[in-house]
Structure formats: C-alpha cells, structure tokens
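> Let's see this in three dimensions:
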Amino acid sequence: MVKIFVVTHKEAPLLQNDLFIPMQVGTNPSISDNILKDNTLDNIASKNPNFCELTATYWIWKNYTEAEYVGICHYRRYFNFYNPSYNLKPSKQKNNRRGI
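A predicted model of the protein is given here:
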C-alpha cells in the first residue's frame, strides 16, 4: 500500500482520498479538525522553523505504520498522475554518460 502525505502550514483546499493524507506542520492554529499534525505522538515539531517539512517526515517515520511505502507532497503541491501529456514510460537513455 502507498500513501502520500500532503504537508501544509496554512489553510488551503485539501484533497483527502485513499492515496493522499493531509498533514499540518508549524505553529499556526489548527486549520482543520480532520488533519494530522506533526506535534502529536513522537515528534520534533518544535524544530519546524529550521527544519520545515522535515518535521512531517520525522513524524511519518516514527508514527505511521499503515503503508508499505510513503511519500510527501510538500506545501500543498500535488503530484499529477492523470495528465496524459506527461510521458511516464521508462526512459530509453543510458544510466550514465559512459553508456554503461
């Protein structure tokens, strides 16, 4: 199972479905009652002014066990998996400059 955490520090439209999980970081008042916050459980939320979204990464590492793979879209930016104009096929280029 894969989960992608969408990390934000201010109010914004939140997409929440089976893939995306919204998460709030920073010291702003809660932007929603239904959002994870990085200042719960095992956390380093007090370091957010210097570490930014890494406080969310730490929280996920220490506290989230419901997915085999996790990822982050930071500060309200979502991945677009559905736009056909993006070529998501594997590249035919060589792995390095020597062609090995």
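
> For the rest of this, base every contact and every neighbour count on C-alpha atoms.
Fine.

> what helix or strand is the closest residue to Y78 other than its chain neighbours on?
Leaving aside its sequence neighbours, Y78 sits nearest to V6 (C-alpha to C-alpha, 6 or more residues apart in numbering; 7.3 Å). Using DSSP states H and E, V6 maps to strand 2-8.

> Can you name the element that comes right after that strand?
Once strand 2-8 ends, the next helix or strand along the chain (criterion: DSSP H and E) is strand 20-24.

> any idea how far that following strand is from the chain center?
7 Å (C-alpha atoms, centre = their mean, to the nearest Å).

> I'd like the structure of this one too, to check against the first:
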Amino acid sequence: MVAAHKKFPMPDKKGYLPVLVGAAKNYKPGIEYQRDDEGKNISAKNPNYNELTAVYWAWKNLKNVDAVGLVHYRRLFFDSKPYKLNNAIDIE
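Sure thing, here's the model as predicted:
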C-alpha cells in the first residue's frame, strides 16, 4: 500500500495500491485511491494514528493476501535509481 492523504503521482508498478488515509476527512473529488473509510475502518482516527489507519483497513478488509506492506507517498521503493513515476516530476 502507498499511504497518502492527498492526490500525488503514484507509481505504475504491480504491487502498489494507493490508499487515501483519513479519507473520512481528506477525500476530495478526483482522488481515485482506495479509501480507508470503507468496510471496517478507523479512518476518523487518522489524526491520532496517521498511516496506521491504512494498515488497519488492510488487516480488516483485504482477503487472500500473503503479506501487506506500507510505504509513504513520498518515500517509495524502486528497483533502481534514477527512477520516474508516470506523469510525474523527477524525484532525486
């Protein structure tokens, strides 16, 4: 999962699922990420638990997965550098 509280260029790589954390308060039209306020969730507690609301959402709602990982929207892991995100600015 890629935890984000706002719209941001996301990687176009298999295995990354953008999750809007604190979606109960942070959702704006045009943000098409998985929301952490669907299903069983603690989205409203995001100001106290930060990205952990995404972890809780995954624990309670993702089925048939062997493992779940979490990265922050500005701290992504890639195979090599320099790297580029689809339709994004260069990050170095």
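
> count of neighbours near N46 of the second structure?
If you count neighbours by other C-alpha atoms under 10 Å, N46 of the second structure ends up with 20.

> OK, contacts around it?
21-22, 52-53 (C-alpha atoms under 8 Å, 6 or more residues apart in numbering).

> In those residues, which residue is surrounded by the most others?
V21 leads these on contacts (other C-alpha under 10 Å) with 33 neighbours.

> Who are the contact partners of that one?
3-5, 35-36, 43, 46, 50-51, 53-54.

> next one: A44 of the second structure
Going by C-alpha under 8 Å, 6+ apart, the list of residues near A44 of the second structure reads 22-25, 37.

> which of the residues you listed has the most neighbours?
So for the contacts of A44 of the second structure (other C-alpha under 10 Å), the most neighbours sit at G22, 28 neighbours.

> wait, it sits on K45?
Yes - at 7.4 Å, G22 of the second structure and K45 qualify as touching, with contact defined as C-alpha atoms under 8 Å.

> Can you tell me what T53 of the second structure aligns to in the first structure?
For T53 of the second structure, the aligned residue in the first structure is T55 (criterion: TM-score structural alignment).

> Now do that match against V7 of the first structure, distance only.
10 Å (C-alpha to C-alpha, to the nearest Å).

> cool, F81 of the first structure as well?
18 Å.

> what sits against the nearest residue to F77 of the second structure once chain neighbours are set aside?
Nearest-residue entry for F77 of the second structure: V71, 7.7 Å, with adjacent residues in sequence omitted and distances by C-alpha to C-alpha, 6+ apart. V71 of the second structure is in contact with 1-3, 77, counting by C-alpha under 8 Å, 6+ apart.
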